[in-house]
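only geometry, no sequence info:
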């Protein structure tokens, strides 16, 4: 069997990799990065597992500072 390729835009590709390697995602959807947050939120709601076998906890914040603080706190 050959390799399987998937065509996607950059936001979806970035979300795919980030989702696979994280346990907590603090999102602040803002254009043009909103599609990344929407994908991560959708996958988490559907129970998609990351590489560690866990569903990513998604926390939507009201500001960029809040999202950064949440990421820092989750470490």
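Right, received. Where do you want to start? Being a predicted model, the structure only gives us computed values, none of them experimental.

C-alpha only now, for contacts and for neighbours.
Will do.

so which helix or strand takes in the residue most central in space within the chain?
Centroid-nearest residue in the chain, with CA atoms, centre = their mean: residue 40, separated by 3.6 Å. Using DSSP states H and E, residue 40 falls within helix 34-45.

which is the next helix or strand following that helix?
strand 57-60.

and here's the other structure:
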């Protein structure tokens, strides 16, 4: 059985938000344009109860 890898396509803001959320207890992101979507992703994942750490 071959290993199946899961890939997603995302922009840099989503990639940075994913790393900051998954590997820390607190993600402090200053909401300025164009990086505002990073904070939105982290807030959405936290509200949904997505597991981190």
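Nice, thanks for sending it over. Remember, it's a predicted structure, so these values are computed and weren't measured experimentally.

any chance you could compute the TM-score here?
Once the chains are laid over each other, their TM-score by TM-score structural alignment, normalised by the length of the second structure reads 0.83; 51 aligned residues with a CA RMSD of 1.1 Å.

is the residue nearest to the centre of the first structure in contact with residue 20, as I believe?
No. Applying CA atoms under 8 Å as the test, residue 40 of the first structure and residue 20 come out as separate, 9.9 Å apart.

ok, for residue 36 of the second structure, nearest residue in space, not its chain neighbours?
residue 30 (7.7 Å; CA to CA, 6 or more residues apart in numbering).

matching the one you found against the first structure, which residue comes up?
Aligned by TM-score structural alignment, residue 30 of the second structure pairs with residue 28 of the first structure.

ok, that match to residue 51 of the first structure distance?
23 Å (CA to CA, to the nearest Å).

for these two, indicate the residue with more neighbours.
Set residue 28 of the first structure next to residue 51 and count neighbours by other CA atoms under 10 Å: residue 28 wins out with 21 against 12.

hang on, isn't the more buried one packed against residue 37?
Yes. Between residue 28 of the first structure and residue 37 there is a contact at 7.3 Å, judged by CA under 8 Å.

buried ones in the helix holding residue 40 of the first structure, by neighbour count?
Buried residues in helix 34-45 of the first structure, defined by neighbour count with 16 or more other CA atoms under 10 Å: 35, 36, 37, 38, 39, 40, 41, 43, 44.
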